[in-house]
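Visitor: compute the structure for the input listed below.
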Amino acid sequence: MDERLVTAFAFIEASGYIAPILFILFHILRQFLFIPVSLVCMAGGILFGSLLGTVYSLIGLTLLSIGFYFVIKWLPGLSNKLFKMKEKWFGQSAVLTTGQISILKLIPFFHYQLLNLCLVERKREFPSFTKASLLSNLPLAFFYTVFGQYITRFSPTMMIILLFSLVLLFYVLREKVRVVQWNEFFETSKG
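Guide: A predicted model of the protein is given here:
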């Protein structure tokens, strides 16, 4: 782990009663320090135990998502950049379900804010977005907090099996309806 990260977690651990508040704030600030969500959740399990670590990580991730909701509404340029990235990764007409977003948040190399954008696209109203954000962050906070210590001990075979299982679950949780544009339909039927 990075020395700065170890120092930050040592400071949080030594801060006593305000440690949970500092940890939650660290969840919000970690994106500017380019620290993966999974590392912060794992540290929450080490610092506070499985139950409290999960709760504090869930609060921090949900507050981060709520902040993203308001920032994305105020900065349309950022929104456009993220929509272009979404189009490259998922295609032009892909609309992910909350379950699919939850699964993708478990995979460390997916862009967390891009997945929040997909959630904003799916749930445009603030109360429904907040609820969906809480639900999509729950598996992430739980999995990495509770099982985070054991993930580092997995063999490469076990990691491949785990990733394959997540991809399969992602496929199963997809939306079963596909909307085809008029022009797309007739272009494919000509060939």
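Visitor: only C-alpha atoms for contact and neighbour calcs from this point on.
Guide: OK.
Visitor: which helix in the protein runs the most residues?
Guide: Longest helix in the chain by number of residues (criterion: DSSP state H): helix 50-74.
Visitor: the structure of the following sequence is requested for comparison with the preceding one:
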Amino acid sequence: MKHSRVWIAIGLLLLAGGLLYFNHQVLHIRPAEVKEWIVAFGWAAPAVYMLVYTVRPLILFPASLLSLAGGLAFGPLWGTVYTVIGATMGAVVAFGAARLLGERFVKNSDSGKWHAVQLQMERRGFIYIVILRFIPILPFDLVSYAAGVAKVRPYAFIMGTLIGIIPGTFAYNYLGSSLASGQLSTIVIAAALLLLVILLSLLLKKKVKLK
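Guide: The predicted model follows:
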């Protein structure tokens, strides 16, 4: 049984690595290209964009690239709205998949950082999800999978994700929309805003302990 879990884990890692390589090295997709593909759907473009964001965790497509494309396609306001909805639905998909399948792979991990994160999620629920979404302690999708395995209530997970991702999402979408405008002043302001969000999250990260 243990050997089978090891081989399954190796297979999943190889699959993840292959998807990442395909996304970054083979497709060479840029935000502008994603934007052109999205807007080609016309009135259905927002729904298609949110659907793509929903399945994104399963194909390991870069979230930052998709957020920039959302800003390019829909502007800072609606780009943020659609991205927050899509990213939250994608997080729910990862959360549900981990709740159904993930426990068999991590149930024996009772020490170290994983156990600390799991305990904090179970004890603090909503507020800890908000913190993990805003501060880059762990990758976005890993937080969803970890919460699915931990005993986090779905409502707390959804609301924590929804609230926690708003600042970073707006920053990325504003940057994307500024690139579409082509105005140097707007681009500088958007880049400064994104940098501010990143610096603030890094400063807060030093004050947040996993244990």
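Visitor: got a list of contacts for whichever helix or strand comes after the longest helix of the first structure?
Guide: Toward the C-terminal end, the helix or strand that comes next after helix 50-74 of the first structure (DSSP states H and E) is helix 76-90. With C-alpha atoms under 8 Å, 6 or more residues apart in numbering as the test, helix 76-90 of the first structure has contacts from Ile72, Lys73, Ser93, Ala94, Leu114, Leu117, Cys118.
Visitor: contact partners for the second one?
Guide: So that's Lys73 of the first structure. Ser79.
Visitor: next: the fourth one.
Guide: When contacts are counted by C-alpha under 8 Å, 6+ apart, Ala94 of the first structure is found next to Glu87.
Visitor: mind checking how far it is from Ala132 of the first structure?
Guide: As judged by C-alpha to C-alpha, to the nearest Å, Ala94 of the first structure and Ala132 of the first structure stand 18 Å apart.
Visitor: please apply the same query to the first one.
Guide: The span separating Ile72 of the first structure from Ala132 of the first structure equals 17 Å under the rule C-alpha to C-alpha.
Visitor: ok, the third one next?
Guide: For Ser93 of the first structure, the distance to Ala132 of the first structure equals 21 Å [C-alpha to C-alpha].
Visitor: these two: which has the busier surroundings?
Guide: Ala132 (23 against 12; other C-alpha atoms under 10 Å).
Visitor: burial of Gly102 of the second structure, as a residue count?
Guide: If we define neighbours as other C-alpha under 10 Å, then Gly102 of the second structure has 18 of them.
Visitor: can you find the partner of it in the first structure?
Guide: If you follow Gly102 of the second structure across to the first structure using TM-score structural alignment, you land on Pro76.
Visitor: list the contacts of the residue nearest the centre of the second structure.
Guide: Taking C-alpha atoms, centre = their mean, the centroid of the second structure lies closest to Phe140, which sits 4.0 Å from it. Listed by C-alpha under 8 Å, 6+ apart, the contact partners of Phe140 of the second structure are Arg133.
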